[in-house]
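**Student:** Pasted the sequence and its predicted model underneath.
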Amino acid sequence: MSIILNKVGFHYDDQIIFENVTYTFASKQRYAVIGPSGSGKTTLLQLLQGFITPTSGTIVKKDTRLVTVFQNNQIFPWLTTTEAIALPLKLAGVKKEERHLLVQHLLTELDLENLKNKRPAALSGGQLQRVAIAQGLALNPQFLLLDEPTSSLDSQSKEKIQDLLLSQQQSRQNSLLVVTHDIEEAAFLAETILIVKEHHLLAINNPTFKNNHPNRRESLDFYQFCIALRTEVRK
């Protein structure tokens, strides 16, 4: 279960986004993609998911199920939380009885039980994001891709979603790939940080994962790493 980029290039008309990119996304790993606005972060997700095709090179997905949760994911306003989570399962042809069990499990696991009959208009931003993540997890993807999953949330809600994503990845042992503009979010969620730079991917290992304790956000090592990341992005 891996995604292999082999000399991948992509451009819009005369604008080069990626050029000769070779990289392997391994199973059961946590990745974050950062870089300046317009550098190609979301384009990378679209390439991995297969929504767009490389201009050159190949992307090989070996027995891999991918699901992408895009920024400001819109839940249909007429669906309850339960119906929204069940939708991808229904579209995939999962039988009603199995669908019910899977949805109930997700409602419990993501602390959505008390919101199961509410529609999007009655939910906060953080609650909506949890529903979107539940939708993404419904089909148990081997790779869960997220585009700016916390960008519209306040700091407290943001940390709750980050904790949720990390705990879900650890319990499910899938791969997580998060595109974000937030340096601290990247450092908290990912063991490998990919900086989109000059049409390539610069991979940086996250040393703070060696000390993955509950208060890692508040450690000196964590903030020193964030400063180093920020400096690298600005180069």
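**Tutor:** Thanks, I have it.
**Student:** drop to CA atoms for contacts and neighbour counts, all remaining ones
**Tutor:** Will do.
**Student:** Which neighbouring elements make contact with the lengthiest helix in the chain?
**Tutor:** Longest helix of the chain, by residue count under DSSP state H: helix 155-172. In terms of contacts (3 or more C-alpha pairs under 8 Å, 6 or more residues apart in numbering; DSSP states H and E), helix 155-172 is packed against helix 125-137, helix 183-189.
**Student:** ok, second structure coming up, stack it against the first:
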Amino acid sequence: MISFSFLGIEKSYSDPSGKNLQVLGPVDLTVESGQFLCLLGPTGCGKTTLLRILSRLESADSGKISMGSGNLGYVFQQGALFPWMTVESNVMFPLKAKGVKSGLCRSRAGEMLRNVGLYEFRRSFPHELSGGMQQRTALARGLVTEPDILLLDEPFASLDTRTGIHLQEMLRKLCRSLSTTVVFVTHNIEEAVYLADRIAVMGHRPGRIVRDETLSLKWPRDRLSSDFTGVLLSFRQTFEELVDQ
């Protein structure tokens, strides 16, 4: 079953001189329900713009988006937690916005906080948490509504390697258990190869998909295996060719 599709998506902005600058397109992409897709590409290739168009935070200049009636979850690069709210209140926020009753909000938020190992910190405020704990809170908030599609914009980019790997494993486990369709933006090749069912590599000037591949790697994945290393090196070569352009 198709979760969503892009057909001929294009986007342009005006630079400071008023000149029109095409940053995206045309982009054609179809994603199956339950698939974990990584959008991989160098900085400035339009990955985040494409994500924002899918989430309706921005509109495309041309093209068509086909998507079912399911709900979306969004996890931003820096978490974007409300600093005046506790961890629990941050996670409850999207449920309250949908009109879910307070008792059920608290119950579902508590369950998700247990899933990410933060239940005992539910009454803490964001500034009292480490960077990794803040991102776990953001992940819990993104998943608490059990979205049909979860969008993540480089959520682990600012974390140390050990914390990032831990959260990658947590994210993959949670999304598989919920059968969530995932679009994960990253410029980290190893992260993409570890997480994804499928990787779409984006070039730039303007942003477009230059390689689209479903991975044959089995689960659980071993980062030290020859199969993993082979896929990693293949995508690294593609990535380096893009950067050199």
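**Tutor:** Everything's here; your move. Computed from a predicted structure; not experimentally measured.
**Student:** Could you get me the TM-score between them?
**Tutor:** The TM-score (TM-score structural alignment, normalised by the length of structure 1) is 0.94; 232 aligned residues with a C-alpha RMSD of 1.3 Å.
**Student:** what range in structure 2 matches the longest helix of structure 1?
**Tutor:** Aligning helix 155-172 of structure 1 against structure 2 (TM-score structural alignment) gives residues 161-178.
**Student:** and the most centrally placed residue in structure 2, what element?
**Tutor:** Nearest to the geometric centre of structure 2 sits Leu152, at 1.9 Å (C-alpha atoms, centre = their mean). Leu152 of structure 2 is part of strand 149-153 when elements are defined by DSSP states H and E.
**Student:** Quick check: that strand compared with structure 1, mean distance?
**Tutor:** When structure 1 is overlaid, strand 149-153 of structure 2 sits 0.5 Å from its aligned residues on average, using mean C-alpha distance after the TM-score superposition for structure 1.
**Student:** Could you list every helix and strand that that strand packs against?
**Tutor:** helix 47-54, strand 72-75, strand 181-186.
**Student:** deepest of those, which one?
**Tutor:** A comparison of those by mean neighbour count, using mean count of other C-alpha atoms under 10 Å, puts strand 181-186 on top with a mean of 24.
**Student:** Trace Glu218 of structure 1 over to structure 2, please.
**Tutor:** Under the alignment (TM-score structural alignment), Glu218 of structure 1 pairs with Leu224 in structure 2.
**Student:** how would you label its match: helix, strand or coil?
**Tutor:** coil (DSSP: H, G, I helix; E, B strand; the rest coil).
**Student:** Would you confirm that Ile75 of structure 1 belongs to a helix?
**Tutor:** No - when classified by three-state DSSP, Ile75 of structure 1 is found to be coil rather than part of a helix.
**Student:** residues contacting the alignment partner in structure 2 of it?
**Tutor:** Residue pairing (TM-score structural alignment): Ile75 of structure 1 is matched to Leu81 of structure 2. Each residue near Leu81 of structure 2 by C-alpha atoms under 8 Å, 6 or more residues apart in numbering is listed here: 90, 126, 134, 138.
**Student:** Ala203 of structure 1 too?
**Tutor:** 192-195.
**Student:** okay, those in JSON lines with neighbour count and distance to Arg99 of structure 1 next?
**Tutor:** Below are those laid out as JSON lines (neighbours: other C-alpha atoms under 10 Å; distance: C-alpha to C-alpha, whole Å):
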{"residue": "Thr192", "neighbour count": "22", "distance to Arg99 of structure 1": "34"}
{"residue": "Ile193", "neighbour count": "25", "distance to Arg99 of structure 1": "35"}
{"residue": "Leu194", "neighbour count": "22", "distance to Arg99 of structure 1": "36"}
{"residue": "Ile195", "neighbour count": "21", "distance to Arg99 of structure 1": "38"}
